[in-house]
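K.L.:
can't give you the sequence, but here's the structure:
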């Protein structure tokens, strides 16, 4: 799969851009504020109908305009898909795939899976557990077809139990009913996540070994309850606390990942450069796993890596290793940097298309 062409109108500081992309690595360089990150965000918007900047999801429309629009042509083997996503100031989002109206953003994710890597990605290790759960859920969604429906049912059960805890404290029967349902659905989600994690771990180890010199790295998965007791027993033990707080303290919504280096928490003992190597290894491994699995499913293809500010907090060694990995694994990628040196360091190790970004405009400089 590859994103062959892109049309962007009124997205952040991009007025109107139409560009043909290379099938492998595309390099974008330009000064800060020139529109590089906006271009990546537009690609992400096309795949998800939202911005990767969580705090700015309602400000993707260019100032003074009423609507933004992103369209792209996606080549999937012999099939060409035309995907379009627009959003107006009232928050109305319209999605079309081959001129067919689409209601679910999950359909976009299936047709155009993307993985974003940038400064915001550091939250995967140093941010709250919700970011790590999102990481696991993204992987589970793409490898387990039933996960979307299981996830919806789980959140419905959780809402019902929390409402019972808040407004029906004296109705123990209703709380018990939703507790039983929540245990069953949480255990199903836990099993999907464990299955995914089992496939993810060896890919992570491989990628980390290819782009970093870090050793003795371990990722631990926590289900969201005391595993020596099980969720049903944990909920019984914590029932009084749940009633006082008015929400459920154990379950699928409390799962987490912990990354250890030399048996110590990475977020407490690693440098920023080491943390970036760990985070990027996790994200690259997630994308590689999806590609590997999709090779077995002829209805699906690869994915696109969106990489913002490659050189930031990476030395020349790590930058080159990431580039080599992208090229050798044959992924399509869009990679940004402030100048050509930050992308290539004077070397010429990757084939790719190079664009200069200036004042919200793209100019194709060369093929490397």
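P.N.:
Received the coordinates, thanks. Since the model is a prediction, treat every value here as computed from it, not as a measurement. Residues are numbered from 1 along each chain as shown.
K.L.:
going by C-alpha atoms from here, please, whenever you check contacts or count neighbours.
P.N.:
Noted.
K.L.:
can you count the residues close to residue 351?
P.N.:
15 (other C-alpha atoms under 10 Å).
K.L.:
quick one, helices of this structure?
P.N.:
Counting by DSSP state H, the chain has these helices, from start to end: 36-48, 105-111, 123-126, 129-143, 147-167, 172-211, 231-237, 239-245, 266-269, 272-295, 316-328, 340-344.
K.L.:
can you list contacts of the last one?
P.N.:
Contact partners of helix 340-344, identified using C-alpha atoms under 8 Å, 6 or more residues apart in numbering, comprise 27, 29, 310, 311, 319, 320, 336, 337.
K.L.:
how distant is it from the center of its chain?
P.N.:
Once both centres are worked out by C-alpha atoms, centre = their mean, to the nearest Å, helix 340-344 turns out to sit 25 Å from its chain's centre.
K.L.:
next: the third one.
P.N.:
On the basis of C-alpha atoms, centre = their mean, the separation between the geometric centre of helix 123-126 and that of its chain is 13 Å.
K.L.:
alongside the first one, take a look at this:
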């Protein structure tokens, strides 16, 4: 799965971009503020219906325009899809796949699985559990078609329960919600646990590749005591939940934790080691998708590998080449790109980015 063509209109400073892309490596070279990251952001938006930098859509629309348009041609084996997305300042979204209306963002996401490696991505390790749940749920979304509906229904029931907490007088009134909520909670948590266990050896093997001096271990925590029935937990915590106004325990508190030599990674690893670990996690998950589903994963790398030492940069490039994935890498100068030890191939493409204008070198 790869993007063979990308059209961008009025997305940040990219007013009119039309690119034919390599199925392998695509290098974006330009000064800070030229539009390199905006191009990665546009690709991510096309696959997720949102930005990885801002939750406010108005910020990504060019300040002189009232909407942006993204279009991509997606290819896999002998299949091809056209995808298009428009967003207005009023918040209206128009999405088409092969010219058909009525599609959902989740349909786009299925078409374009992608991993983002950026300096801000360290929140996966030193941020809250929300980021690590999202990491697990990304994998499940692409591994199991039914997961998204279970996850969406779980979120809906949790929202309804939290609203009901302010209205009910006794637990009997809440019990019908909790019966359904408990079923979904166990289902989603079991799927997360199975996926986390399957991914664990891949993560540990990839971490050994990048950080051989450390023993990295992972563990999944479902959000409540492992051997307990969630419906009983909900009943016992009713008065507490009603007092605080939300459900305090459950799958919405799940975590996927990483330890180095037995200690939390955020407490013992240097910033450089954390960067490598984050790279390892993203690579391991992307490669696992490739082996399990025979689907390629796009990798968006924003000025990140330049902060790694030459040996680690070479290792990262080697693993990405071996995966056969489509990769987008930003750099400030050609010299910086050379120093990053990306060994070029004939199929690679290099683009110059200057004040929102992008040309093939």
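P.N.:
All right, it came through fine. Predicted, not measured: the structure shown is a model, and the values here were computed from it.
K.L.:
pretty sure residue 302 of the second structure contacts residue 120?
P.N.:
No: between residue 302 of the second structure and residue 120 no contact is recorded; they are 9.7 Å apart, counting by C-alpha atoms under 8 Å.
K.L.:
more neighbours: those two, which one.
P.N.:
residue 302 (21 against 13).
K.L.:
before we move on, the earlier item: most neighbours out of the contacts of helix 340-344 of the first structure, which is it?
P.N.:
With neighbours defined as other C-alpha under 10 Å, the most crowded of the contacts of helix 340-344 of the first structure is residue 336; it has 29 neighbours.
K.L.:
nearest residue to that one in space, please, no chain neighbours.
P.N.:
Of all residues beyond its chain neighbours, the one nearest residue 336 of the first structure is residue 28 (4.6 Å), with distances taken as C-alpha to C-alpha, 6 or more residues apart in numbering.
K.L.:
next up, the contacts around that neighbour.
P.N.:
By C-alpha under 8 Å, 6+ apart, the contact list for residue 28 of the first structure reads 36, 334, 335, 336, 337, 354, 355, 356, 357.
K.L.:
my guess is residue 321 of the first structure meets residue 211, correct?
P.N.:
Yes: counting by C-alpha under 8 Å, residue 321 of the first structure sits close enough to residue 211 to count as a contact (4.9 Å).
K.L.:
of these two, give the one with the bigger neighbour count.
P.N.:
Under the criterion of other C-alpha under 10 Å, the comparison of residue 321 of the first structure against residue 211 puts residue 211 first, with 21 against 14.
K.L.:
need the counterpart of the more buried one in the second structure.
P.N.:
Under the alignment by TM-score structural alignment, residue 211 of the first structure pairs with residue 210 in the second structure.
K.L.:
how about the contacts made by that match?
P.N.:
Neighbouring residues of residue 210 of the second structure by C-alpha under 8 Å, 6+ apart: 276, 277, 280, 312, 315.
K.L.:
if we can go back for a sec, of the contacts of residue 28 of the first structure - the most surrounded one?
P.N.:
The residue in the contacts of residue 28 of the first structure with the most neighbours, by other C-alpha under 10 Å, is residue 36 (31 neighbours).
K.L.:
just give me the match in the second structure for it.
P.N.:
Under the alignment defined by TM-score structural alignment, residue 36 of the first structure is paired with residue 36 of the second structure.
K.L.:
so its match sits against residue 42, correct?
P.N.:
No: under the criterion of C-alpha under 8 Å, residue 36 of the second structure is not in contact with residue 42, lying 10.1 Å apart.
K.L.:
residue 95 of the first structure contacts residue 107, correct?
P.N.:
No: the pair residue 95 of the first structure and residue 107 fails to qualify as a contact (C-alpha under 8 Å) at a distance of 9.6 Å.
K.L.:
who has more neighbours out of these two?
P.N.:
Taking neighbours as other C-alpha under 10 Å, residue 95 of the first structure and residue 107 compare with residue 95 leading, 23 against 15.
K.L.:
residues contacting the residue nearest to that one when sequence neighbours are not counted?
P.N.:
Closest residue in space to residue 95 of the first structure, ignoring its immediate chain neighbours: residue 85 at 4.6 Å, by C-alpha to C-alpha, 6+ apart. Applying C-alpha under 8 Å, 6+ apart to residue 85 of the first structure gives the contacts 45, 46, 49, 69, 70, 71, 93, 94, 95, 96.
K.L.:
could you measure residue 85 of the first structure against residue 108 of the first structure, distance?
P.N.:
9 Å (C-alpha to C-alpha, to the nearest Å).
K.L.:
ok, now residue 345 of the first structure?
P.N.:
Counting by C-alpha to C-alpha, the gap from residue 345 of the first structure to residue 108 of the first structure is 36 Å.
K.L.:
repeat for residue 87 of the first structure
P.N.:
Remark: distance between residue 87 of the first structure and residue 108 of the first structure (C-alpha to C-alpha) = 15 Å.
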